[in-house]
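Enquirer: The sequence and its predicted three-dimensional model are supplied below.
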Amino acid sequence: MTVQELATESPEAEAHVLGACLMATPAYDAVADAARVLGDGTALSPANELVWQAITRLHGRSRPTGVPMVEAELRSTGDLERAGGVVRLSQLAMAACGAGQVEHYAGLVAGYAALRRYQGALARAQQTARLVSPTDVPDAIRAHQADLDYLAVGAEEDEHFGRLGDDLHEHVKALETPTEAAAVTGLMDLDAVLKMRPGNVIVVAGRPAMGKSAFTLGVALANAGTGRPTLVHSMEMGKAEVNNRVLAARARVGLHHLMDGGPAIEDGDWTRILRVLPDLKTLPLWMDYAARVTPSRVRHRIKALTRETGRVPLVIIDYVQLMDTDQRNGRQTAYERVSDVSRELKIIAEETGAVIICCAQLNRGSEHREGKRPQVSDLRDSGQLEQDASAIILLHREDAYEPASPRAGEVDLILGKNRNGPTCTVTVAHQLHFGRIRDMAQAD
C-alpha cells in the first residue's frame, strides 16, 4: 500500500466522539475529555467541525450540549445545513460511544489529522524538490525540517497541559534533593548569584570589544571542563580564530603570538600549548561555525547532542543579531527578525531543557551616558530579548574608555535582570591578551 492509499480519516471515530458529546449528562462530561485531545476541532472533517464548534460554544457557556441545543446553536449561526441538518445530528447521537471510550476515539481522530498534516508536509517537500535550484537545496531542507519540527511539537503539546495538583506531591518530594545547576560559568562569584536552570535563556550583552566572546568562550570551556556537553554557534569568529583564542586562554600564550604564527611563537609557548592539547581534545565541546544559523538548526544540534551524550548541552550563540529566522522574509525589519529569533530560542530552551546563552550587541546609548555604564534598555534591535531572557549580563570595562583608569584590567558583569537570583554587579578580571576572563583571585 502506498502513502497515497493510506486512510487519512475515520468518520466512525468522529461520529463516536461527537455522539458522546451530544449525549453528555451532568454525571459525565464527555466534552471536556474530548476537548483535551481535539482542541479547536480542526482535526475533524468540515461538517463535523461545525458540530464540534457548536458543542464547545455551548459548553463554554455552561449550557447543555444535547441535540436540541446544538441544533438551535447551528441554526443561529446559519451552519445547520452545512453540518448535515437535524437528521445528521440524530445519526451522530445514535453513534455515541461509551463514557470510557471518548478519549480513545478522540485520539484516533487526532492521529488521523496528524497523519494528514504529515502527508501534506511530505507533499510540499516533494513539490519543492522538483522546483528548487541546486544552489537553494540547503534552504529547502531547512524549511522542510522546520515544517516537521512544527508538526512534532504540535503532537506533544498535550504534555504541557494538566491540573496543578497532579504532580505537586512529586515536586515537593524532589525539593528534598539539592538542585544542581544545569550549567556553570567557571567564575565563582558569578555562579553564586546566577543559577542557570533548564530552559533558561541568558543574554550576554555589551558594546564591541568589551569581552563578550572571551567571556562566553571561557564559559564554554569551563562548562565542558566539568564533563557537561557544550555547543557553541560561532557566527562572528571562524575556526582558526576560535582555536587561537582557546589555545591562548588555556596555555596562557599571547593571542597576538598565535595570530602572527611562525617565529612569533616562542619555545615556551610551544611547551605550554603541547601541555594543554590532550585535555582540550577530549572536552565535550562542539563547535558550529556556520555563517547562517536559524532556530531550527539550533534545535537539531541540541537534539543530536542529547541523543549522542545522554545529556542536554549548554548552548552559546555568538551572536543573536546575526541569526536568521527559519523562513526568509525580505520585508522583515531587523527588529522583527530579532524578536522572532528570540521567541523561538526561548521555546527551544523550554522544549529541550537546554540553557541557551546568547551574545548580543548594545546600541550607542551607554556611550552618551555619564560613566558609560550600559543598561538593559540599550539592547539593540529588540525589546523581546529583554522579555524572553531569564538573566541579562551587561559587560562594562572602564579601561575601554580610559586606559589609565585605576580599574584597568577589571570587567563589571552587571546582572540587569536575574529571575533566579539577585540583580547585582560581579567584578572579574580580564586578560584579553590571553583572550580570557577570570575571577579576581585567579587573575595572576
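Expert: Sure thing, it's come through.
Enquirer: contacts and neighbour counts: CA atoms only from here.
Expert: Noted.
Enquirer: nearest residue to Ala43 other than its sequence neighbours?
Expert: Once flanking residues are discounted, Ala43 sits nearest to Ala113: 5.0 Å by CA to CA, 6 or more residues apart in numbering.
Enquirer: count of residues packed around that neighbour?
Expert: By other CA atoms under 10 Å, 20 other residues sit near Ala113.
Enquirer: Below is structure B, check it against A:
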Amino acid sequence: MTVLPHQAAGAPDDYQDNGTALGRTPPHDLGAEKAALAAMMFSPEAVIDCQGAVREEDYLLPKHRILHSLMVERHGKGLPNAWPLLADELEQRGLLKEAGGSDYLTEVSMAFETGAVGWHYAEIVHRKGVLRRLTEAGVRITQAGFRGEGTVDELVAQAAAEISTVAEGASSSDDHDFVLPAEALADALDYIEQARHRKGISGLATGYVDFDELTQGLQPGQLIVIAGRPGMGKSTVAMDIARNCAIKQGVPGAFISLEMPVRELMMRLISAEGGVALHHIRSGQMTTEDMAKMDKAIPKIYGAQLHINDCERTYTAIQAKLRRLKAKHPDIGVIVIDYLQLMKLGGHRPESRQQEVSEISSSLKLLAKELQVPIIALAQLNRGPEMRTDKKPAVSDLRESGAIEQDADIVILLHRDDAYEAESPRAGEVDLIVGKHRNGPTATITVASQLHYSRFVDMAQT
C-alpha cells in the first residue's frame, strides 16, 4: 500500500517533549508539513496559498518553521525558493544546521508531488497545529488546577485566557477573504436606507444630547476612552452614561470599578439619580426633602440591570467575567472600566509598564469587537495640560501609552476651567473634548457640572 506524504504518521526522531504532551506525541503530520514546504520550493503560487492557510507555529518542528519563514521572506523579495538557493542562504545566516542541513532540504524537496495543491497540505498542517495548541492549553489548565495557586476566579480567568489564545489562532487568514462591491453593496445600501428613515441616533444614547448628535451614539464594537487629569470627573461621566443606559433606557450594562468600592458607587448613583447632595448622603444629615427624593430614586436604581464588579484587577480575570456575563445576558449594551491604568495584564509579565498598558488597550478593543458591545475605558492623562497656559488637554497627553489613542475609536478629554481657577467665568462648565472620532468629526461639547450631585447634565437642563 502506497503511503502519501500527508498520511505519514509516527513521532519524529528529533521531536523534544516540552512537558505539555505528558509523554505522548502531540497532534502532527510531518508528511503534510514536508509536502507543503516542498510545494513552496517549486511554486511561487504555493507560497501565496500556504502563507494564507498556515501559520509558522503550526509546524511541529522548528526546522520546518525556519524553512517556511525563509521562503515567505524570499518570495516577498521576488526570489526563487529552489532548495539549493535556500541551503546557500541558510548557510550564510548560520542557520543551515538548525534547518536540518543540505541533505534534509533535499529530502523535503522530494516530498513534492506533481500537480499537488500546496494549500491542501497547509490546511492539514494548520489543523494539526490548532489541535496541538489546544492539547497543550488543556495540559497547562490541568496542571494549574492541580497546583491550585491563586483564587478560583484567577484560575478560571487563566483557563479562559489559554482557550482564548487558541481560539484566536484557530482560523487561518484565508477564512475571511476579500469581497467585491457586488457582494458588500447591498448591506451598505440597507444601512443607508434605514438611516434615511431613522428617527434619532443609530447607537446607544449617552444622555448628552450634543455628544449623541455628533457621534450618533455608542456603537457595538467601539472602544471609547474617557481621559482626564485626577479630579476632572472621569468616573462621573462614566456613571452618567451607565446610569442613562440602565435606568433611563432599560439597557443592561456592566461597570468594572478598579478604584471605588460598590458602596461608593451606590451612593453616587443615589445622589445623581435622586438629586441629593453627595455630602449629605455620606454624612447622613439629610433633610426631609432629601429623603423624599431618595425614596423616589431608589426603586429605579433597584430595578436597574447595571452589573457592578469592584473585585478584579487583571485584564484576564475581567475578560473572563465579561464573557460569562455576555453569555448569561446577551442584551448587555455597554461596559465601563474605571480605569485603564489601574489594570494589570495577568498571565505573562511584559517588559515594561508601557508595553503592558499597550497590550491591555489593544485587548480591550478586540474584546469590544468580540462581544459586539461598546466598551468605555477611563484613562489618566499625564501632567502635560498643567504645563500649558490654558490647561487644555490633548490626546498626546494620554499617560503611559500612545497605543491607547491608536486603539480607541473615540477619545473624550475632560477639561474644567474651575478646577484650576475657582473664580473662572466658566465655573460650572465642563468641556468634553472629542479629540479623536474614527468615524466622524471632532468637536468640543460643553455640559454643566453638578458635582455636588455626582453628575453632569446638558446645559439646557440647568
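Expert: Sure thing, it's come through. For clarity, every value in this text was computed on a predicted model and none was experimentally measured.
Enquirer: picking up where we left off before, map the residue nearest to Ala43 of structure 1 across to structure 2 for me.
Expert: Alignment note (TM-score structural alignment): Ala113 of structure 1 maps to Gly129 of structure 2.
Enquirer: So that match, which state does it fall into?
Expert: helix (DSSP: H, G, I helix; E, B strand; the rest coil).
Enquirer: What range does stretch 161-169 of structure 2 cover in structure 1?
Expert: So stretch 161-169 of structure 2 sits over residues 146-154 in structure 1, by TM-score structural alignment.
Enquirer: Can you mark which positions in that stretch are buried?
Expert: Ala146, Asp147, Leu148, Leu151 (16 or more other CA atoms under 10 Å).
Enquirer: and the last one, what element?
Expert: Spelled out, that is Leu151 of structure 1. helix 137-156 (DSSP states H and E).
Enquirer: I'd like the buried residues of stretch 146-154 of structure 1 as a markdown table, with distance to Ala83 of structure 1 appended.
Expert: Output for these, formatted as a markdown table (distance: CA to CA, whole Å):
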| residue | distance to Ala83 of structure 1 |
| --- | --- |
| Ala146 | 35 |
| Asp147 | 31 |
| Leu148 | 32 |
| Leu151 | 28 |
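Enquirer: Give me the contacts around stretch 361-370 of structure 2.
Expert: Pro220, Gly221, Gln222, Leu223, Gln319, Leu340, Pro374, Ile375, Ala403, Ile404, Asp407, Ala408 (CA atoms under 8 Å, 6 or more residues apart in numbering).
Enquirer: would you list every one of the strands in structure 2?
Expert: Using DSSP state E, the strands of structure 2 run over residues 223-228, 253-257, 306-309, 334-338, 375-380, 410-415, 429-437, 443-450, 455-458.
Enquirer: Quick one: residues in contact with the fourth one.
Expert: Counting contacts by CA under 8 Å, 6+ apart, the residues outside strand 334-338 of structure 2 that touch it are 235, 238, 242, 245, 252-259, 373-379.
Enquirer: Mean per-residue distance, it versus structure 1.
Expert: With mean CA distance after the TM-score superposition for structure 1, strand 334-338 of structure 2 departs from structure 1 by a mean of 1.4 Å once superposed.
Enquirer: Equivalent analysis for the first one, please.
Expert: Aligned to structure 1 and superposed, strand 223-228 of structure 2 gives a mean residue distance of 1.9 Å (mean CA distance after the TM-score superposition for structure 1).
Enquirer: residue range for that strand in structure 1?
Expert: Going by TM-score structural alignment: strand 223-228 of structure 2 matches residues 201-206.
Enquirer: before we move on, what about the second one?
Expert: Aligning strand 253-257 of structure 2 against structure 1 (TM-score structural alignment) gives residues 230-234.
Enquirer: which of the residues in that stretch are buried?
Expert: Thr230, Leu231, Val232, His233, Ser234.
Enquirer: And stretch 29-42 of structure 1, by the same measure?
Expert: Neighbour counts over stretch 29-42 of structure 1 (16+ other CA under 10 Å) mark Asp29, Ala30, Val31, Ala32, Asp33, Ala34, Val37, Leu38, Gly41 as buried.
Enquirer: I'd like those residues as CSV, with distance to Asp139 of structure 1 appended.
Expert: Shown next, in CSV, are those (distance: CA to CA, whole Å):
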residue, distance to Asp139 of structure 1
Asp29, 47
Ala30, 45
Val31, 43
Ala32, 42
Asp33, 41
Ala34, 39
Val37, 34
Leu38, 33
Gly41, 33
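Enquirer: What's the match for Gln442 of structure 1 in structure 2?
Expert: Using TM-score structural alignment, the partner of Gln442 of structure 1 in structure 2 is Gln461.
Enquirer: how about the helices of the stretch 201-350 of structure 1, start to end?
Expert: 212-225, 239-251, 255-260, 267-282, 295-309, 334-352 (DSSP state H, counting those that start in this stretch).
Enquirer: Sort out for me which of the buried residues of stretch 29-42 of structure 1 are in helices.
Expert: Ala30, Val31, Ala32, Asp33, Ala34, Val37, Leu38 (DSSP state H).
Enquirer: coming back round to it: check the mean deviation of the match of strand 253-257 of structure 2 from structure 2.
Expert: Overlaying structure 2 shows stretch 230-234 of structure 1 at a mean distance of 1.2 Å from the equivalent residues (mean CA distance after the TM-score superposition for structure 1).
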